[in-house]
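Enquirer: I'd like to go over a predicted model; first the sequence, then the structure.
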Amino acid sequence: MAKHTYDMGLIGNCAYLALIHKDTNIEWLCWPRFDSSFIFGPMMDRQKGGEYSIKPDSENFTSHQYYVENTNILCTEITCQEGSYRVTDFAPRFRQHQRYYKPLMLVRKVEPLSGAPRIKATCKPMGNYGQLELKRRRSSNHIAFLGLDEEVRLTTNASLSYILEDESFVLNETLYFVLTYGAPLEANLENTAEEFLRQTTRYWRMWVKNTSISNFFQEQVIRSALALKIHQYEDTGAIIASPTTSLPEHPGSGRNWDYRFCWMRDTYYILNAFNNIGHFEEMERYFHFIANITAKDTQRYQPLYSISGQSKLTEIELELDGYLGNKPVRIGNDAYTHIQNDVYGQILVALLPLYVDRRFNDAERIESQKLIYKTLYKIRDTMNEPDAGLWEFRDFAQYHCYTYLFHWAGASAAASAARYMGDEQLGQLATQLMQEAAAKIEECFDPEQGVYTQAIGKNHMDASTLQLIMMHYLDPASERAKSHLEAMEKELKTPEGLFYRYKHADDFGVPQSTFLICAFWYIEALACVGRIEEATEEFENILKYTNHLGLLSEDVDSKDGSQWGNFPQAYSHVGLLNAAYRISKRLDKPSFLL
């Protein structure tokens, strides 16, 4: 079987995301929100998914896809027998009237490069996950697509007749296609598109210039930072795991999940990544989202929420063919019902910057003291409760080492905050819970193997326990840290340098693909224990598992290097950013030596 990669690029503007195939087709675009129905979703069903492509008339063509340097603007160059052309796709984003302009607008600039290529422009949006065909209404310079809550409009200087009749035509001038949801484009088409392109290019390049990174694999770090940035839904500050749903973790596995939600388990890692690259604005907006979630008077914090903080994410299956025939296609995610107790520690660690980062002011700290107490009480109340764990096991609960690690880390963060506030009572409670959590973690230690296992009373190994080293529960210089890392390598690392989450059977059988962020955790752990050369080599090795644009999936098949799982995966790009930062800090050499 040939190596499978996701042959598509990502564009976005923090209001929407779109995936564009190397053949120019929009494979995935949800409007008006990240978690809305797709307007285009042919990756899930070629018949019901609609189409928005600018393909050559001939099936014989080659494609070269790349990003405009240091931007989220995507170019696809097509070469066919009659000539060549370039499609530039972008989601406008720039400062305007002291705010960010980020419309639900996809701009496509199509320009001839050589010869007289014959192309066909097809635009057939759908509604209600492929169940609703939109009605078309022709106007003088645009086509309106009707049937949704708001109008979808294609404004173009191309022939409307050719588009409506699905006819090919010769590309002999630059054409512009502006697709909008809701507010249409009512300004000069050509001038506006070009101005938006200039301003969007300028915005992204300035954003990159304001990114604090070393010279360590700088190109790859920049691409990951740009990808992570547009996974944030700026309206609320939420950051989703991935823009897609139901891309299988492995073909035929049934592990097809909707990842268009915000996971609490990712909080610490995401905030850490934005802090490491020096982007405070994104970190602050995400903190506000977390604060809104935790302010609700709920008995428990859920493992995940919608981008607007909704708690009920009922999982249903759709009548769609699925990606490469992989069913089911799911929307919603029943993991919201799971008991996942590491979320409390994640929240507390996320709150710590309020007290140690001077960029926050006192006004932003006012309500956090109550929240710290409230969350510490939740750790206390769940200390002896089994849960579904980080990996959200659906049919059994355990006393997970990872959960206790975040009980410990969260209580440690609360103790630091208590010292800042001079709250002795809070400090005593936090210290007591740290000690209780540490005792639970030690119950996971297997002295015969010199390793911490997945859960109390279990002998399974779990890549999440690498965090014991990374979060300095274990002294990285200690023999126990070294023996733990060596045992994990022996059990979970593949010869290709990839890492399994775990190898035991779960409710879907034995995992068949590796989880990419685990490989980055391993790299961080290597750096922590001082194995810097190995960490650097492993980092460079992992980069071969990106697609042609440097984008990472959730999972990788260790046998053939195929990309699987939802794509792109924010968690994987967070892993790359944090691993690069960890190594560069340990190297601590002048930039010309890197």
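Expert: Here it is on my side, so go on.
Enquirer: from here on, contacts and neighbour counts on C-alpha atoms
Expert: Noted.
Enquirer: what's the span of stretch 491-506 from first residue to last?
Expert: Terminal residues of stretch 491-506 are spaced 17 Å apart (CA to CA, to the nearest Å).
Enquirer: now swap in stretch 231-238 and tell me
Expert: This stretch, stretch 231-238, spans 8 Å end to end (CA to CA).
Enquirer: now stretch 489-498
Expert: End to end - CA to CA - stretch 489-498 spans 10 Å.
Enquirer: thought residue 248 was touching residue 565, still the case?
Expert: Yes - the criterion here is CA atoms under 8 Å, and residue 565 meets it with residue 248 at 4.9 Å.
Enquirer: mind listing the shared neighbours of those two?
Expert: Here residue 565 and residue 248 have residue 256 as joint contacts, going by CA atoms under 8 Å, 6 or more residues apart in numbering.
Enquirer: before we go on, here's another structure to hold up against the first:
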Amino acid sequence: MSTRHTYDMGLVGNCAYLALIHQDTSLQWLCWPRFDSGFVFGGLLDRDKGGAFSLQPADGEFSTHQYYLDNTNVLCTEVDSVGGRYRVTDFAPRFPQYERYYKPLMIIRKLEPLAGTPRVRAVCRPTGNYGQTPLTPRRSSNHIAFLGLAEEIRLTTNVPLSYILDEEDFALTETKYLVLTYGAPLEAALETSCEQFLQRTVQYWRTWVKSTSISNFYQTEVIRSALALKLHQYEDTGAIIAATTTSLPEAPGSGRNWDYRYCWMRDTFYILNAFNNIGHFEEMEQYFHFIANISTKVGDKYQPLYSISGASELIEQELDLAGYRGNQPVRIGNDAYTHIQNDVYGQVLVALLPLYVDRRFVTKERAHSEKLMREALSFIGRTMNQPDAGLWEFRNLAQYHCYTYLFHWAGAHAAHKVAQHFGLADMAAEAADLMQQAQEKIEACYLPSRGVYTNAIGSTHLDASGLQLILMGYLPPDSERARTHLAALEQELKTPEGLFYRYRHADDFGTPETTFLICSFWYIEALACVGRLDDATREFEKLLRYTNHLGLLSEDVDARTGSQWGNFPQAYSHVGLVNAAYRIAKKLDRPNFL
């Protein structure tokens, strides 16, 4: 059996940036000033061009233990070497201040001795523009400035600057702090500021976790997923990106290396549903404002994805970088923005429904959304007979996808509810007509001989997105058709390990080699829906084996080896875990604990 590959890294962030820190203390990924900016540290994609920031022992081999402080996004790495033991605490400051959140472009690395007298070598070599722009270090009184970008990167520290500039090791006999900033530097007392920021950041995350509403069903795993998901929201605009990284391959040598640092409209419903399920409305409202902002500037269609600032052009480029473990190409941008993906209109409508039917929202949150709903309903009508690239964004194939029509149906259903609630007779009639049209299209995908809905009209292929026919309530969960449909999908797409392929037929890049985690979680939700709770619980427990050492999930899993592949951490996978746990707990009638 092949060695299992995992992403041996932890995620830190503060809703202004994200960073990945390896178990060996090296900062492998950090983009500044935005999620989708060029990297400052990108060793993940190129060891030579990606810069470096590490705090490693100077005396040979060492072992590490990496963990989060409970219920926080504060990461600790304990290092054991010949000379002694020490701990690196990494965090991005985030806490309330002056009626807003303080979330600077600042990463703090606290370095403290635990035993013996370890000798540490501090290396800090940031780069710019994906390794294309070398930065020039400039020594000052108590900091090193790195020049060459639009704004200054500064390392403020009480480690002797000569040791860092010369990359010489030193004896760690007392606590040291290394504060790296982009733009505004830390201009305050170093030690007391760092300790205060750490204390307040820990308090912020623990308070945030306490405000979640979750059951006791695998509570620890749900909390970690919720914390990871929260970090993927770019608070400045409310956008939520699909993943932290770009170009980590779906399978080695597959060429399926994509940039996921963007906001997919198709994910809108699932992401908002996850936040709703854990009782977090602030994130829902921020994301709604992002969607509303986009809706006011669309032309003749919604794109499948936008940048975190709502920019529509995401031109795909290939960079001259070695790639993760040599996997090329390394891409930035994503050509999927040009695709026709018509399920987005229904996704937006279903996502907006809580604003109207949940009494915890008031009129203010509904502002401008009636216009948005009418517009999305109109788009459904205009695209009812139009083939599209589908959920999985086929690049050279347009079909009449069952999943698209399911969200036409679900979106029209949501609009119909709102129209009835407010007495909008014209909107209700339009929605009812579109529901009927969409239902006819869905039924055209049904194969009576196999008792299953295929992925598209006229196709014989099955697709894991067909699980959504049960989850969205199109197929009554206690119906014979739901049972046979689920059984057919299980037979064709499920692996013995409980993982699910998106599909098994060839696409633009051949036949998929790895399973897609969100589909596995959809399967668990479907099991819970049809009352197979023991199966749902067992399969949920199986999936927990595919996290890394910190409970973080990738996009894809190789069923043969259990290896993690694809971009990481994948917000969509963590959404799947949160929603599956919620669905099972609700069926088990487990109480929520605040």
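Expert: Yes, it's here. Remember, predicted model here, so these are calculated numbers, not experimental data.
Enquirer: what value does the TM-score take for this pair?
Expert: The TM-score (TM-score structural alignment, normalised by the length of structure 1) is 0.99; 592 aligned residues with a CA RMSD of 0.9 Å.
Enquirer: contact partners of the lengthiest strand in structure 1?
Expert: In structure 1, assigned by DSSP state E, the strand with the most residues is strand 105-115. Residues outside strand 105-115 of structure 1 that contact it (CA under 8 Å, 6+ apart) are 82-92, 171-181, 193.
Enquirer: how far does stretch 12-19 of structure 2 sit from the chain's center?
Expert: Remark: stretch 12-19 of structure 2 is offset 12 Å from the chain centroid, using CA atoms, centre = their mean, to the nearest Å.
Enquirer: make that stretch 416-428 of structure 1, sorry
Expert: Counting by CA atoms, centre = their mean, stretch 416-428 of structure 1 comes out at 35 Å from the chain centroid.
Enquirer: also stretch 531-551 of structure 1?
Expert: Worked out by CA atoms, centre = their mean, stretch 531-551 of structure 1 lies 18 Å from the chain centre.
Enquirer: list the buried residues for the longest strand of structure 1?
Expert: If you call a residue buried by 16 or more other CA atoms under 10 Å, then strand 105-115 of structure 1 has these buried ones: 105, 106, 107, 108, 109, 110, 111, 112, 113, 115.
Enquirer: do stretch 449-457 of structure 2 as well
Expert: So for stretch 449-457 of structure 2, counting by 16+ other CA under 10 Å, buried means 451, 452, 453, 454, 455, 456, 457.
Enquirer: re earlier: have a look at how far, on average, the longest strand of structure 1 is from structure 2.
Expert: Strand 105-115 of structure 1 differs from its equivalent in structure 2 by a mean of 0.3 Å after superposition (mean CA distance after the TM-score superposition for structure 1).
Enquirer: just the residues contacting stretch 293-305 of structure 2, thanks.
Expert: Residues contacting stretch 293-305 of structure 2 (CA under 8 Å, 6+ apart): 262-266, 310, 312, 336-341, 344-345, 372, 379.
Enquirer: now do 6 Å
Expert: Contacts to stretch 293-305 of structure 2, defined as CA atoms under 6 Å, 6 or more residues apart in numbering, come from residues 263, 264, 265, 337, 341.
Enquirer: SS state for the last one?
Expert: Read it as residue 341 of structure 2. coil (DSSP: H, G, I helix; E, B strand; the rest coil).
Enquirer: among the contacts of strand 105-115 of structure 1, name the ones in strands.
Expert: Those of the contacts of strand 105-115 of structure 1 lying in strands (DSSP E): 83-90, 175-181.
Enquirer: one step back: in strands only, show me the buried residues of stretch 449-457 of structure 2.
Expert: Short answer: these in strands (DSSP E) are 452, 453.
Enquirer: which of the contacts of strand 105-115 of structure 1 are buried, as a ChimeraX select command?
Expert: Buried residues among those (16+ other CA under 10 Å), as a ChimeraX selection:
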select :82,83,84,85,86,87,88,89,90,91,92,171,174,175,176,177,178,179,180,181,193
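Enquirer: reformat the buried residues of strand 105-115 of structure 1 as a markdown table; add distance to residue 529 of structure 1.
Expert: Converted to a markdown table, these look like this (distance: CA to CA, whole Å):
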| residue | distance to residue 529 of structure 1 |
| --- | --- |
| 105 | 48 |
| 106 | 47 |
| 107 | 48 |
| 108 | 49 |
| 109 | 50 |
| 110 | 51 |
| 111 | 53 |
| 112 | 54 |
| 113 | 53 |
| 115 | 58 |
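Enquirer: looking at the residues you listed, which is nearest residue 288 of structure 1?
Expert: Closest approach to residue 288 of structure 1 among the buried residues of strand 105-115 of structure 1 (CA to CA): residue 105, at 26.5 Å.
Enquirer: I'd like the distance between the closest one and residue 174 of structure 1.
Expert: Taking CA to CA, one finds residue 105 of structure 1 at 19 Å from residue 174 of structure 1.
Enquirer: cool, and residue 36 of structure 1?
Expert: Counting by CA to CA - residue 36 of structure 1 and residue 174 of structure 1 are separated by 32 Å.
Enquirer: just residue 251 of structure 1 next, same as before
Expert: Distance from residue 251 of structure 1 to residue 174 of structure 1, by CA to CA: 41 Å.
Enquirer: what of residue 306 of structure 1?
Expert: Taking CA to CA, one finds residue 306 of structure 1 at 40 Å from residue 174 of structure 1.
Enquirer: got it, and residue 56 of structure 1?
Expert: 15 Å.
Enquirer: next: residue 263 of structure 1.
Expert: 43 Å.
Enquirer: now do residue 481 of structure 1
Expert: 60 Å.
Enquirer: just residue 212 of structure 1 next, same as before
Expert: Counting by CA to CA, the gap from residue 212 of structure 1 to residue 174 of structure 1 is 38 Å.
Enquirer: please apply the same query to residue 82 of structure 1.
Expert: 17 Å.
Enquirer: just residue 564 of structure 1 next, same as before
Expert: From residue 564 of structure 1 to residue 174 of structure 1 the distance is 37 Å (CA to CA).
Enquirer: on that earlier part again, out of the contacts of stretch 293-305 of structure 2, who has the most neighbours?
Expert: Highest neighbour count within the contacts of stretch 293-305 of structure 2, by other CA atoms under 10 Å: residue 341, with 29 neighbours.
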